[in-house]
Every structure is written in structure tokens, then in C-alpha cells.
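# what follows is a predicted structure for the sequence shown.
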Amino acid sequence: MTETQPFELELSPRPGTPVLRRVVRGRVLRPDRSEVAAPFVVLTHGYLAFMDWAFLPALAEALVARGLAVVTFNMSGGGIGPELDEFTDPAGFAHNTYEQELEDLAAVAGAAAEGHLGPLDANRAGIWGHSRGAAMCVLHAARLRAAGHEPYRALCTWASVASVGRYDLERLEEWHREGFLWVTLADGRRMRLERDLLDEFSPRPASLDVEAAAAALDLPVLLVHGARDRSVKPEEARELLEVYPAGRAELVVIDGVGHNFGARHPLTESRPPLAQALAVTAEHFARYL
């Protein structure tokens, strides 16, 4: 049986935005042995997703089944409100940035390592991310290493992007011209992105260089990618594989699936390709944690 513990972390809103309250909401899932400080994995969702999106609960269950605890959360600027699975925070979404997501991730990982989220073994931690969330994991881990901290024993990325600011020229021109960008959600609703994110990545700062961050890491890395991914092509995964230090990274390409590994939200069944992705990921963390 899995033990579940919700948590909230209150962070300071970024100056100059109309966002009055910035909250990271999440939960910790543990194997049913709460008195033991379990090894754990931090799960980082991607763009327009959340901690209960599609395959994320299935991944959490797969990790818990291997004796690992899971720390999963919603980004404070992902647009998700206190309902945890509804886009009810347009202001937060509009002013979200990569640096804010990195702050969110650092706050969650720090709270876990410092014992604020219950009995977790800070010496046996791993980190996982999907798509944009994967890039945030790479940047986050590299920043910690540059500061002299190496809290993670293993990293796994699904469909990782190799760069930030992945918008086509037409969308970028519209964003510059209008001062905001409309983003269409899966249900057809639209939410605005203000200039905050655009102004952050337009100079292409070295602090957001995903490939440089990957090259600076020294831990076991598993890259999982769909062979039919149109959003982030498999060739990009192969390029990332070459960036990581020699012998430290492995790429698993899952046949027949795209960016979301055949999963839709809500997930009603786990087909063989997704099951394969879950299995290799759980094995990776069980091996190194």
C-alpha cells in the first residue's frame, strides 16, 4: 500500500508581476514503511501538464513498486490552481518563466533533502523530467554541481528538449509585435503568455544552455524517447546523448510512439510502449538509488 502526503510551499512572487501568491503544490508517495527514510525521485512535469497528467501517476506507482518514494508537484506558474488538475490560474501562467520553474524545482528538492517532506533519504535521490521539465532537471542539477552540491545519484529524461525558447519564427514575431502570445489548451480554451518568458530567453543566456548543463553533469543518465516524436525529434535525443560525459548516458528509443509515449489524459490504459518506458525508468532508478 502507498502512503500519500500532500504539501504546499509558499514562494515569493516575482517583483513587477500582478501575481499576488505563488504556491507550489505537490505530494509525496512512499512505500508503506513510513518510518524508514526511503530513497526518492523528484518528478518534474512538462509544459501544459501537471503532476497528475496522463502517465505521471503510472510512473509514480512504478517507482513506488520498486521501493522508491516519489516527490511530485505542480509548477507554481503552470496555470494549475488549488484543484491540482485544472487550469484556473491564468495570471500565474501568463508570467511564468524558466527561472521561476528552476526556483520551484530547487525549492521542492531542497525541502525533500532537508527533511521537510517526511522521511526521505537525502543521500539516495534521483530526478526525472518530461520534455521542458526534463531540461529544467538538467539545468537544476548542473547548477547544484557548479555550487559544489551533487544530491542526485541518477537522472532520467523523457523526450527532453535540448534548448529553451522553442517557438517558430512566426510565433516569435507575433509575440514581439503584440506583447503577448495566445496558447491553446487541450480543451480549446486559450491562455495568455506575457513578455516575461520571451524577454528571459531572447538573449539566449548561458544560464539556460541545456547542452552545456548536460556536459557538466557526472551521474548516470537515462534518456527515453519516442521513435515517432514530432515535437522533439529522436535525432535531438541522439545529439544530447553525445553531449553527456562519455559512458555516463544511455538512450532508449521506444518504437511506435511520439512525444507522450502513446499516453493521453486521463490515462485509461498502459499500452506496451508506455509500459516499456515505465519499466526501463523504474529499473534505472532502482539500480542507482
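Received it, and whenever you're ready, just let me know what you need. Residues are numbered from 1 along each chain as shown.

# for the rest of this, base every contact and every neighbour count on C-alpha atoms.
Will do.

# and Pro6, that's in a strand?
Yes. Pro6: assigned to a strand according to DSSP: H, G, I helix; E, B strand; the rest coil.

# how near is it to Ala141?
Per CA to CA, to the nearest Å, Pro6 is found 24 Å from Ala141.

# ok, the two, which is more surrounded?
Taking neighbours as other CA atoms under 10 Å, Pro6 and Ala141 compare with Ala141 leading, 26 against 13.

# assumed that one was part of a helix.
Yes. Under three-state DSSP, Ala141 sits within a helix.

# doesn't Arg153 make contact with it?
No. Assessed by CA atoms under 8 Å, Ala141 is found out of contact with Arg153, at 10.5 Å.

# let's bring in a second model and compare:
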Amino acid sequence: MSEIRKIPFILEPPHGRAFSADACFIPDRKPKPVVVFVHGFKGFKDWGYWNLLADYFAGQGFVFVKLNLSHNGATTESNDLVDMEAFGNNNFSLEMTDLGVLLDYLTGESCSFREEIDPEQIGIIGHSRGGGLVLLKAREDARIKAVATWASVSHMNPGWGEEVIARWQQEGVIYNLNTRTQAQMPLYYQLYEDYAANPDRFDVKQATAALKQPLLIVHGAQDPVVPVSRAYELLEQKPDAEVYIVPGADHSFGGSHPYSKTELPADALKAAEKTVSFFRKNLNNG
């Protein structure tokens, strides 16, 4: 097999905060379907085994593109979550814009690996909150031809109750503990304001019900973070979706950060194999 090439690139959305992305593929100058991977809350593109996942998809004949959402806390110099001010100023509108900018790049003439991709055949995977995000984006953007979710949420509101919202508004910020780094990560009230101002646009179930693209729902049977019941909530909205529940799998399908092994976790490999099969069926050239 030819050697996999990794092409890093930086994009700058209209909001002005640049973000990093990279593309992995086997260079053969033949158009290949694209799979975009979107991380979740407190996630980043080089977390755990995501680079191994990119290599796996590249080896299966795809161009695998992953990004750091612009306000996830990473910077263009560091892939870990080091910018708490940016993290606190994140919101769903910004994330939707970031995905749009990436899709513009992939379908435009300025793409630095243009000869390797088929811009008419783009699939997308979202993990955890990223799953909700890609469902929202796919409803709005027909350039996305197939959607897969891994351990996806079924709503973007994680359970902000009236008391939390009132305190949030009064204090301007709430904090979320990063159990990996022990950092208290700020969430400024503007996040809730953005969510509340766009109730229909950010309704994951509504987006799933309206989805025209084929959908694969992958979830771990023992997910302690996003219960497997969320997968069935999505299925209720789109009964023709494919569902794959990985027996015994947790939220990250066996991964952690840092991840030092050279092979995908067994559960992640199962999820990846199922997802590759799904995209081969639903993307031309796959």
C-alpha cells in the first residue's frame, strides 16, 4: 500500500479566529470521497486515537479530514485545550460557521489537495456533541451527502435548568471541569443566549427528522457519558437510519488521551469498519 500523506492546513472564518485542520489520504491523484470528522465538547482533532482513525479511513480509500473547531480551546500552535478565553466564548453558531468554512474549502478551487478529492462526495462523522452538530449542519447543507454519528447527543442543551440559567445570567459564567486536565473551563452566558435565540436551528431532533441524507447512528452499549438511549431517540426521528450499538463499548469506544498504542481500540475498530461500510454504500467511488 502507498504511504499515507497528511496535509495540515489553517482556515480563517469571517469571525476572525483561525482554526487548524488536516487531511489524510493515499496520494494517487484520483478523486476520492471525503469524510469530515468533528470532535465533541472538550475534544480536539488530535485527541487519543483520532490520528489512527484518520490513517484507517485513508487506507480504505477516503480522504479523511478533521478539524479543531475554532473556539474549542486549541490554537493554531497547540492542539490541546490551552485557550480558556476562546473556549468560554464558543457557541453553536460559531461551530456551524466553522463547518461551513471547511466545506467551502473542500469544494473550492483553492483546496491544496484538490486533485485527490471528489468534492461532490462528502460524508461527515460527529462524535458526542459533534454528532449533534453534524446533524444540524447536514440539514442546512446539501454538500454533505451522508452522515454518521458516534456516541451522539440528541439535544444541544446538556440539561441547563432554570436555576443554572438564572445563576449563569447573573454571574456571566459557569465552569465545567475537564477531568483529564483538572482545568475549570469557563462557559460564558453568551453560549446560552446563542442557543436560546436559535431554538429551531439548534434542535437536534428536529434536524434529524428533516434529514434527507442517509444516517448511521453508532453508539456504545455501556456509554456512561451519553446514554445509549440517545441513539434510539435519534432513530425515532429518522426510522430509516442505520443503527449500530457496539456491545460493551464506552463513550470513546475504548480510547483515552494520551493514546500510545499503534492500533485502534477494538471497539473503535468495530465502529470504524461499520462506518466505512456505510460510506462506501452511500458515497460514490467509496
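Cool, the structure landed. In this text, all values refer to a predicted model and were calculated from it rather than measured experimentally.

# next, the TM-score between them, please.
After superposition, the two chains reach a TM-score (TM-score structural alignment, normalised by the length of the second structure) of 0.90; 274 aligned residues with a CA RMSD of 1.7 Å.

# what does Gly123 of the second structure correspond to in the first structure?
Taking TM-score structural alignment, the alignment pairs Gly123 of the second structure with Gly126 from the first structure.

# what about the strands in the first structure?
For the first structure, the strands defined by DSSP state E cover 2-11, 22-31, 38-44, 69-74, 120-130, 152-158, 181-184, 190-193, 221-226, 249-254.

# tell me what angle the fifth one forms with strand 152-158.
Meaning strand 120-130 of the first structure. Orientation check (axes from the mean of the first three to the mean of the last three CA atoms, to 10 degrees): strand 120-130 of the first structure against strand 152-158 gives 20 degrees.

# ok, the last one next?
Angle of strand 249-254 of the first structure versus strand 152-158, following the same axes, to 10 degrees, is 30 degrees.

# packing partners of strand 249-254 of the first structure?
Under the contact criterion of 3 or more CA pairs under 8 Å, 6 or more residues apart in numbering; DSSP states H and E, strand 249-254 of the first structure touches strand 221-226, helix 234-243, helix 272-288.

# with the fifth one instead?
Packing contacts for strand 120-130 of the first structure, counted by 3+ CA pairs under 8 Å, 6+ apart, involve strand 38-44, helix 98-113, helix 132-146, strand 152-158.

# show me which residues of it are buried.
The neighbour-count check on strand 120-130 of the first structure (16 or more other CA atoms under 10 Å) flags Leu120, Asp121, Ala122, Asn123, Arg124, Ala125, Gly126, Ile127, Trp128, Gly129, His130 as buried.

# do stretch 25-41 of the second structure as well
25-27, 31-40.

# counterpart of Trp230 of the first structure over in the second structure?
Just to correct that, residue 230 of the first structure is Arg rather than Trp. Using TM-score structural alignment, Arg230 of the first structure pairs with Pro224 in the second structure.

# so how far is Asp250 of the second structure from that match?
7 Å.

# tell me which of those two has more neighbours.
The residue with more neighbours, out of Pro224 of the second structure and Asp250, is Asp250; 22 against 12, by other CA under 10 Å.

# check contacts around Ser202 of the first structure.
By CA atoms under 8 Å, 6 or more residues apart in numbering, Ser202 of the first structure lies in contact with Gly165.

# residue in the first structure matching Ala21 of the second structure?
Match for Ala21 of the second structure (TM-score structural alignment): Gly26.

# quick check: closest non-adjacent residue to that match.
Spatial nearest neighbour of Gly26 of the first structure, chain neighbours left out: Phe73 (3.7 Å); criterion: CA to CA, 6 or more residues apart in numbering.

# how about that neighbour, what's its match in the second structure?
Counting by TM-score structural alignment, Phe73 of the first structure corresponds to Leu67 in the second structure.
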